[in-house]
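In: predicted model, plus sequence, below.
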Amino acid sequence: MIVILRRKVVGDESVVIKTIKLKFGKAPNLPSAEILTTPVTVFVGPNNSGKSKILSEIHYRCTSGQLNSMDVILTEIEFDSFTLDIAQEKISKITLKPDYNEALMPDNIIVGKGGNRQQVNENQLLSALQDTNSQINLFCRWYLAFNTLILDGRNRINLVNQQSAGDLQQPPHTSFQVLFRDDDKRKKVRRIIYDAFGLHLVVDPTNLGQLRLRLSSRPPATDIEERGIHEDALKFHSDAILVEQASDGVKAFTGIVTEIIAGDPAVLLIDEPEAFLHPSLAFNLGKEIALTSSGTEKRIFVSTHSPNFVMGCIQSGAPVNIVRLTYRNGTPTARILSNQDILRLMRNPLLRSTGVLSGLFYEFVIVTESDADRAFYQEINERLLRYKPELGIINCLFINAQNKQTVKTIIKPLRELGIPAVGLVDIDILKDGGQVWTGFLESSFIPALEHQSLATLRSHIEQKLKESGKNMKRNGGVEILSHSDQEAANNLFDKLAEYGLFVVRKGELESWLPNLGATGHGPTWLIDIFEKMGEDPESSSYLKPSSGDVWSFLGEIKKWFDNPTRKGIPL
């Protein structure tokens, strides 16, 4: 299947990357999806879903002009072509002066950037820029390779190491050289760094022939104080901190921002930009990356595990694509997430407070009614994963709503993003008819034609439970019904389970593991049950999974998660 990324032309310029085609779509056997590209495309998803791999495949294509036979995600990149005037302008930006005694073939020029240089035929390069897709090898090797940068955990820290000052009589070819000469870009980077750390970024030329970045407690009084080599400049820079001696977080943040603004790559690929950063800095970095690239022809592709970074990108207001990749049981998927859907997750106070955006980075999500429910089921799952993995759910996020009515508020937007999210509620969900019950069904995408019949069945079962004179939650759940009525209730719950809605048929949370004799309700019961379950796995009193009870209940949830044709996820 294919995912295509496309963006609009900015001003009179064309973009470099027009579309990216993947080998799969949002589900097997579905038509290929097409996505309008934006200045920033963020790849999210669980571990081992291909987020880093797609960056390396894009990088190889852009720098070599070839497709790698080992590619498992990328099918093709379609590049935009440029008008004659824009093509000539782009060539002029990467043209270098020949070295002393360097021989040039007729009609050839030297092109390069960042210390890399190559002799090419100017007319052929001009032709390749005007018709990129028929001359991809030349376009990528002679132009795009100099304008593509990939940053990972290994090289982003080194971005702030000192760089050559270069020849002031030639165009700048490193990010520090650009910062040193371009007042606007230097002030832009300085503003971003000050907002992040409360210190002023300055470029230090006092190590003759080299440029260094420093953090000063005050801005330079004049340009010459920063850019000069006289006594006042020496004193100013000696009082400032070398960025390369700062923390990894400061170095990573400063290096990425500097490279985006001053290095000015046409294609920038960043793997886990949040590494070394506090969550608030990850948010700021996401916001600044999106804002800086907005309105430009720059293409930034990011792989991240950070909901804070994603929030920063989205809340910047700049156009951003979020692509969720998954890979399970040999089946890859790629789903393009709506910015509006993600904004809704962040703007809703309930959703924001539960950390629901973290669901983007897990394979599965279970939403419970309360925090006590969440803690208990999560502990049960951890013991299953350790001692009975065939029933345990790997890579699953457990979050809690405020009550059963708000479970639906959380699972619906998650499912709209393609995330398998289970709603887990007590049996008294049967008490809620009307719009509450309908909303419960809608949140799990049960077909509307079935709502009326399910509502009627719910009403009849609730009436039978009332007629029993017993408390449905605390006196046995469906077991207080007659055999035939139990069958009807279980049929209803089986139907809900097909769509990822699981009801505690025994009644409520506190009905699990009755042999342990835990007492109380809610948090009180949770403390007691955890004490009785034991803490030390080496202790004979430590409770390990067995058959039946809550262990099998989670096993049924696992079956729904593992089913590639599960119901309840909109396509």
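Out: Okay, I see it. Numbers count the residues shown, from 1 in each chain.
In: drop to CA atoms for contacts and neighbour counts, all remaining ones
Out: Noted.
In: I'd guessed Tyr194 sits against Leu201; true?
Out: Yes: between Tyr194 and Leu201 a contact is recorded at 7.3 Å, counting by Cα atoms under 8 Å.
In: show me the helices in the stretch 251-400 of the chain, by range?
Out: For the stretch 251-400 of the chain, the helices defined by DSSP state H, counting those that start in this stretch cover 279-293, 307-315, 339-347, 349-353, 371-387.
In: buried ones in the longest one?
Out: Spelled out, it's helix 371-387. For helix 371-387, the neighbour count (16 or more other Cα atoms under 10 Å) marks 371-378, 380-385 as buried.
In: now the residues you listed as a markdown table including distance to Lys187?
Out: What follows is the buried residues of helix 371-387, written out as a markdown table (distance: Cα to Cα, whole Å):
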| residue | distance to Lys187 |
| --- | --- |
| Asp371 | 47 |
| Ala372 | 51 |
| Asp373 | 51 |
| Arg374 | 48 |
| Ala375 | 49 |
| Phe376 | 52 |
| Tyr377 | 52 |
| Gln378 | 49 |
| Ile380 | 54 |
| Asn381 | 52 |
| Glu382 | 51 |
| Arg383 | 54 |
| Leu384 | 55 |
| Leu385 | 53 |
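In: show me the two of those residues that sit farthest apart.
Out: Largest separation among the buried residues of helix 371-387 by Cα to Cα: Asp371 and Leu385, giving 20.9 Å.
In: what sits closest to Val425 if chain neighbours are left out?
Out: Closest residue to Val425 apart from its sequence neighbours, by Cα to Cα, 6 or more residues apart in numbering: Val503 at 5.1 Å.
In: one more to weigh against that first structure:
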Amino acid sequence: MQQKAPAARGRNKASPSGVTTPSLPERPHARLKEIQFSDGTIMGLTPGEIIVFVGPNNAGKSAALKEIYGRLAHGQNFPTRVTTRVEFESSETGQEVEEWLARTARRDHLGNYIVSMVGTIHRGIVAINWDHRNLNGIQSLANTMILHLGTEARLSAVNPVDLVNLVTEVITHPLHRLYDDDELEERLDRIFFRAFRQNLIVNRGAGRQVMLHSGKRPKLPKGKDRQSNDFRTAVNQLPAVNDQGDGIRAFVGILASVLAADRDIILIDEPEAFLHPPQATTLGRVLAEETPTDRQLLVATHSTDFLRGMLDHSSPRVRVVRIQRAGDVNYIRELSPTTVRNVWADPLLRYSKVLDGLFHDAVLVCEGDADCRFYGAMLDAISANNSGPDIALVYGAGKSRIATIVQALKAIGVPVRVVVDFDILADEAGLRNLVESLGVNGPKSKRIGIQLGLQLSNEGLESLRQKLAMKSWEFLIKLKPLHSLKET
């Protein structure tokens, strides 16, 4: 798969918007280099890329993220089914890693290392594990370089945590970082306000705990600072984020974890979970904008809204990869940047349901919304007593745009079929364009038009209409029970 030029690498973690993350001590780095999937596809990666995995249910998107983390942490013997090989690269030696820990970590009473935002790493095995990392994974060092955010992790990230001594103790939680870094709090507050029209405030007067509140930020009393009793009281009266709905908790948990942690590889499964569509779109856009340019972000999503947010940013960093499973094989197709630009440049396509096709087994393209409802009812009737692939119905707002939709869906490997009105026969050029978009070559597409014209003149309009109606019914019956839709 096509690789992009690697981003510049340095200590200042700058986001595309020009904002830098907290300056942290230098540490060893790990970058994903290649991922091979069960269909044999090898996907190369470079620093700074954002990979968005899309596809129908049970295609292997979430499993791919788990396997990537498992292979990095536990080595090539970690059991997998979606991926067959995961390679990463790093330049440090085991001795250099050990020296980094000795220089930056604190020690417990046994001499083990206590690392900020990670926890305990046992001494004596670090250099050995690192020098055998390609075979056995990086083991306990994984969480110093990889952030894997599942559902529970993002929700619990906003729960109040015990305050630590920022001088003598190790920071262990994203809320500690927010407590200690005013710039990071302001940055997250701006993002939160975009999504929910409320402020996000760190409560620095909650006794032995650090917690977050949402609402209208209290004004500082004249001549007083945020440690004043009046300000602390006003903050405490605001709703606590951990008492809010799962949507707010998940949104804040993801961004606090991503922005506060210094990780080379970030894996997020279903970031849109619990979010309404507008917030899912905002989250996609924010992650594309704010993820530092030397980090790799891999996301598995089921949401067209989240994907729209990612693509709205128009960043060359974003790559869309579709996974579709047939039996025990996971087939991989990458959406080319040219195809994305073509869809995004057409307002009717950009705001239609074309992208929904990425999350279904196949797509049936009709002319209008009423056609979609009619054929959807037919498909429901056919599939009442038997299961089959998940078919999305998409309309093209007329015949002229259907060929463009077909080309966009086929470019990423989405199986697609078309149902158009009878009057397509009156437009020879339009019919040929449509048939060719489905993969039929020029001479053959012309013969199809001639044959239909001869049938019309020989049999009459009503007879041909009845035959085409029967063909449509047979077509839908054949479409629904298919179990392998790898090819278009």
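Out: Done, it's in. The model shown is predicted, which means the values in this text are computed figures rather than measured ones.
In: ok, which of the helices of the stretch 251-400 of the first structure comes nearest Val407 of the first structure?
Out: That would be helix 349-353 among the helices of the stretch 251-400 of the first structure, by Cα to Cα, at 10.3 Å.
In: which residue in the second structure lines up with Ile150 of the first structure?
Out: Using TM-score structural alignment as the criterion, Ile150 of the first structure maps onto His148 of the second structure.
In: next one: Asp371 of the first structure
Out: By TM-score structural alignment, Asp371 of the first structure lines up with Asp369.
In: now its match: how far from Gly376 of the second structure?
Out: 10 Å (Cα to Cα, to the nearest Å).
In: give the aligned equivalent of Leu311 of the second structure in the first structure.
Out: Leu311 of the second structure maps onto Ile314 in the first structure, by TM-score structural alignment.
In: count of neighbours near its match?
Out: By other Cα atoms under 10 Å, 23 other residues sit near Ile314 of the first structure.
In: so what's it up against?
Out: With contact taken as Cα atoms under 8 Å, 6 or more residues apart in numbering, Ile314 of the first structure is in contact with 287, 320, 339, 342-343.
In: what do you get for Ile73 of the first structure?
Out: Counting by Cα under 8 Å, 6+ apart, Ile73 of the first structure touches 22-24, 50, 53-54, 57.
In: same question, Gln95 of the second structure
Out: Per Cα under 8 Å, 6+ apart, neighbours of Gln95 of the second structure: Ala127.
In: any idea which element it lies in?
Out: Assessed by DSSP states H and E, Gln95 of the second structure sits inside helix 94-104.
In: in the first structure, which residue range corresponds to the following helix or strand past that helix?
Out: Using DSSP H and E, the helix or strand that follows helix 94-104 of the second structure in sequence is strand 106-107. Following TM-score structural alignment, the aligned partner range for strand 106-107 of the second structure in the first structure is 97-98.
In: which other residues reach the matching stretch?
Out: 104, 110, 170.
In: in strands only, show me those.
Out: If you go by DSSP state E, the contacts of stretch 97-98 of the first structure have Ile110 in strands.
In: buried ones among the contacts of stretch 97-98 of the first structure?
Out: If we count by 16+ other Cα under 10 Å, those have these buried: Ile110.
In: got the contact list for Gln130 of the first structure?
Out: By Cα under 8 Å, 6+ apart, the contact list for Gln130 of the first structure reads 81-84, 87.
In: how about 6 Å then?
Out: Applying Cα atoms under 6 Å, 6 or more residues apart in numbering to Gln130 of the first structure gives the contacts 81-82.
In: how close does it sit to Leu84 of the first structure?
Out: Gln130 of the first structure is 7 Å from Leu84 of the first structure, where distance means Cα to Cα.
In: tell me the counterpart of Ile254 of the second structure in the first structure.
Out: By TM-score structural alignment, Ile254 of the second structure lines up with Ile256 in the first structure.
In: name the nearest residue to that match, sequence neighbours excluded.
Out: Arg156 (6.8 Å).
In: sorry, back to before: closest to Ser444 of the first structure among the contacts of Ile314 of the first structure?
Out: For those, the residue nearest Ser444 of the first structure by Cα to Cα is Ile342; the value is 18.2 Å.
In: tell me how many other residues surround the closest one.
Out: The burial count for Ile342 of the first structure: 21, using other Cα under 10 Å.
In: kindly report the same for the one 4 residues further on.
Out: Neighbour count of Met346 of the first structure, defined by other Cα under 10 Å: 19.
In: the one 10 residues further on now?
Out: Per other Cα under 10 Å, the neighbour tally for Val356 of the first structure reads 24.
In: return the residues in contact with the aligned partner of it in the second structure.
Out: For Val356 of the first structure, the aligned residue in the second structure is Val354 (criterion: TM-score structural alignment). Not one residue lies near Val354 of the second structure by Cα under 6 Å, 6+ apart.
In: any idea how far Leu311 of the second structure is from Val354 of the second structure?
Out: 14 Å.
In: same question for Lys66 of the second structure.
Out: Here Lys66 of the second structure is placed at a distance of 24 Å from Leu311 of the second structure (Cα to Cα).
In: ditto for Pro277 of the second structure
Out: To Leu311 of the second structure, Pro277 of the second structure is 15 Å away according to Cα to Cα.
In: then Ile382 of the second structure?
Out: Remark: distance between Ile382 of the second structure and Leu311 of the second structure (Cα to Cα) = 36 Å.
In: got it, and Glu428 of the second structure?
Out: Distance, Glu428 of the second structure to Leu311 of the second structure, by Cα to Cα: 35 Å.
In: same question for Glu334 of the second structure.
Out: Note on Glu334 of the second structure: its distance to Leu311 of the second structure, by Cα to Cα, is 14 Å.
In: same check, this time on Arg317 of the second structure
Out: For Arg317 of the second structure, the distance to Leu311 of the second structure equals 10 Å [Cα to Cα].
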